[in-house]
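In: Below is the sequence, then the predicted model.
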Amino acid sequence: MGKLQSKVKRNSSKYRADGYVDVSCPSPNVPQNIPAHNDAVTSVAALKSDLCVSGGKDKAVIVSNWRTGAALTRFFGHEKEVTKVASVFGSNRLFSASRDKMVNMWEVHEKSGPSQKFLGHHLVVTGLAVSPDSCKLFSGSRDNSICKWDIETGQCLQKAAISRNLVTHMCWVPNDSYFIQTSEDKTIRIWDSRELQVAHTFPAKQYIQMYCDASQDGRYCITCSNGFGGQGCEATLWDLRQTRDRVLEYQGHLQTTAACVFLPNDVVAAPLVATSSHDCMVKLWNQDTGACLNTLFLDGAGPLASLAVCDTTFLLCASFNSGIHALRLESGKGPELREIAKF
């Protein structure tokens, strides 16, 4: 694995996008805290200004202080790997999905077990979308279905199924009643949460769509795809408000791009996008031009699975081999991501 990663790093120049700046490695003095998980971390989400929640192959859901790297609460209740975690920033409720076909709800300060269980999918649950008031929950699965849940009772209120719609990720559109969903059928769908109906379907891409995120102003969404050898592996910006067409693509990763997020920032005037990939790289992009501004190579981290925005300058990245990486957005000679800790 080490030889493969070194080779990827040396030969990455031929995949560089216009505006590429550099490939930076993490500082050798990055603090290594006790790992929160004892296996691969599959998903991470921001909870509060100093808290995050993560899920992993060890079946655990863990609340950590990402500033100190300390694991504060460990929740156990899933029988198989946790695939997704989700929460509304500032809320005390968090949700987890698993290969055990179940979705659990947890309370940050309760350690006795899940405060609610949601049973209704027939295969692994791979997507979660939570409304901004934390009162509406939607889940998606490889069983081709989307479920709408009553959070208080755990009852499935509605269920919609579309042939070959193997859900990969879901996210809520801020200040709206819609959520977005990506799928292994290479399609991105916008759902109306009120009637649980598809409101719009973007043109199918060439590769499986792995992840999605919506901008805070609700004008755009970004998705990313699997791939190999630099083919596919891109992130795509879509217009949600007007033409609902593809705006541009961010190309430069060597392997599957597993996560993509919009970055609110006070560092530069231009809006930013971040992506993480199985090639061990986190890339920073100019949202409007598609230029790659910075690449951070996390040596030995293995596939990078998930990203979570903490505030205007901090980002968390979940990895298979080295836990969760805390990254800071700095200005310097230009916008740059620096690893400051891992846990």
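Out: Done, it's in. Worth saying up front: this structure is predicted, and the values here are computed from it rather than measured.
In: alpha carbons only for contacts and neighbour counts from here, please
Out: Noted.
In: does K9 sit in a helix, a strand or a coil?
Out: Here K9 takes the helix state, with states given by DSSP: H, G, I helix; E, B strand; the rest coil.
In: how close does it get to F297?
Out: 8 Å (CA to CA, to the nearest Å).
In: go on, V167?
Out: Distance of V167 to F297, given as CA to CA: 29 Å.
In: where does stretch 234-246 sit relative to the chain's centre, distance-wise?
Out: 18 Å (CA atoms, centre = their mean, to the nearest Å).
In: Can you tell me what sits against it?
Out: Residues outside stretch 234-246 that contact it (CA atoms under 8 Å, 6 or more residues apart in numbering) are 202, 218-226, 247-253, 257, 260, 275.
In: repeat that for 6 Å
Out: Identification of contacts with stretch 234-246 by CA atoms under 6 Å, 6 or more residues apart in numbering yields R219, Y220, C221, I222, T223, C224, S225, V247, L248, E249, Y250, Q251.
In: Next: stretch 45-53.
Out: Outside stretch 45-53, the residues touching it (CA under 6 Å, 6+ apart) are V44, I62, V63, S64, N65, W66, R67, A86, F89, G90, A308, C310.
In: What is the nearest of those residues to D266?
Out: D266 has its nearest neighbour among those in C310, at 13.4 Å by CA to CA.
In: here comes the other one, which I'd like you to weigh against the first:
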Amino acid sequence: MLLLRYQLKQAPPQKVWCRFCAVMGKLQSKLKHSTYKYSRPDEIIEERIQTKAFQEYSPAHMDTVSVVAALNSDVCVSGGKDKIVVAYNWKTGNVVKRFKGHEHEITKVTCIPNSNQFFSASRDRMVMMWDLHGSSQPRQQLCGHAMVVTGLAVSPDSSQLCTGSRDNTLLLWDVVTGQSVERASVSRNVVTHLCWVPREPYILQTSEDKTLRLWDSRGLQVAHMFPAKQYIQTYCEVSVDGHKCVSCSNGFGGEGCEATLWDLRQTRNRICEYKGHFQTVASCVFLPRALALMPLIATSSHDCKVKIWNQDTGACLFTLSLDGSGPLTSLAVGDAISLLCASFNRGIHLLRMDHSRGLELQEVAAF
């Protein structure tokens, strides 16, 4: 209450009411209050409260959303605890199609490049292939894992799919025939995520054994293991040019909870770390270079925050707190200025980069 009184004394009359409502949680309208921290050039951290018109689209899911991925510049695909894969036009705020077939929670989705087809994985140990313009039933059902499937990656030429699971195995599939062509298993290698390196035969994989592995799809063998981290590696992504990758880790109370940039070329060294989250970092993405003069990375965490980082220096440039969202589970680039962020409590958040007052990230809609 002392803090509230201090804010009332310091703030102009118009801002007093907005801040009071934001603190007490009693504003019942479609105005959205977002709290964020902004790093000024003089290294002073300013906390701002912004009030923006906020659009509530029709919901994509009725329960926790586990994963979201961009199918194209208008449509995303997502899945969660409701067992349904949803294709959603996030620019118009409408469901395009719902796909039913899984018997348990959706854990991963991945899209086939330059097509309308995508895959989903689930706790039911199945992987299913879908077509946006086809039937609402799966085109293929791939069964080969003994436990929940936790990794999906499509090859750059779209001919192969790699899947990973908590059963310590990776499987390589022929996309056309739906047949498994390679199988590999490493003790205690509980897969958390997979992604394919652009224009290369290599697959990047994070694991609960705290390691990051690079697999050669030609024979499905480990080509390189990066130095083990102190915490479970939860997610990974490769840069568009294939030269770098970023992974992130679990943690609590600020211990762990970081993202790490790695060199994928000859040295394969650790380049930079990004520290500032207070709970598990669930997702990390490279942002389109058009967004800023410098290369940027974005992370989302169970602490309800999305952070934007200077890729080269590790400096946190912006923090957006999605109040009431619960843990943030997945992050995807929608287009050159938009991010899609999945959450436990409030579905999928549409975030937009704004350069009118410097680098800012704003929530503009949720669905």
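Out: Perfect, I can see it now. Computed from a predicted structure; not experimentally measured.
In: circling back to that earlier point, of the contacts of stretch 45-53 of the first structure, closest to V267 of the first structure?
Out: Among the contacts of stretch 45-53 of the first structure, and counting by CA to CA, the member closest to V267 of the first structure is C310, at 14.8 Å.
In: That closest one and L128 of the first structure, how far apart?
Out: Distance from C310 of the first structure to L128 of the first structure, counting by CA to CA: 19 Å.
In: between those two, which one's more packed in?
Out: For the pair C310 of the first structure and L128, the greater number of neighbours falls to L128 (29 against 24), based on other CA atoms under 10 Å.
In: any idea what the more buried one aligns with in the second structure?
Out: Here L128 of the first structure is matched to L152 in the second structure, going by TM-score structural alignment.
In: Quick check on the contacts of stretch 45-53 of the first structure: which are buried?
Out: Neighbour-count burial (16 or more other CA atoms under 10 Å) is assigned, among the contacts of stretch 45-53 of the first structure, to V44, I62, V63, S64, N65, W66, R67, A86, F89, A308, C310.
In: Distance to V198 of the first structure and secondary structure added to those residues, as a markdown table?
Out: Putting those into a markdown table (distance: CA to CA, whole Å; DSSP: H, G, I helix; E, B strand; the rest coil) gives the following:
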| residue | distance to V198 of the first structure | secondary structure |
| --- | --- | --- |
| V44 | 27 | strand |
| I62 | 33 | strand |
| V63 | 34 | strand |
| S64 | 36 | strand |
| N65 | 38 | strand |
| W66 | 37 | coil |
| R67 | 39 | coil |
| A86 | 22 | strand |
| F89 | 26 | coil |
| A308 | 26 | strand |
| C310 | 30 | coil |
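In: From those, pick the one nearest D18 of the first structure.
Out: The shortest gap between D18 of the first structure and any of those belongs to A308, at 25.9 Å (CA to CA).
In: Spatially nearest residue to the aligned residue in the second structure for that closest one (excluding sequence neighbours)?
Out: The alignment partner of A308 of the first structure in the second structure, by TM-score structural alignment, is A332. Excluding its sequence neighbours, the residue lying closest to A332 of the second structure (CA to CA, 6 or more residues apart in numbering) is L340, at 5.1 Å.
In: Does that neighbour touch L328 like I think?
Out: No: using CA atoms under 6 Å, L340 of the second structure makes no contact with L328, being 10.8 Å away.
In: who's more crowded, K9 and F297 of the first structure?
Out: Neighbour count, other CA under 10 Å: between K9 of the first structure and F297, F297 has more, with 21 against 18.
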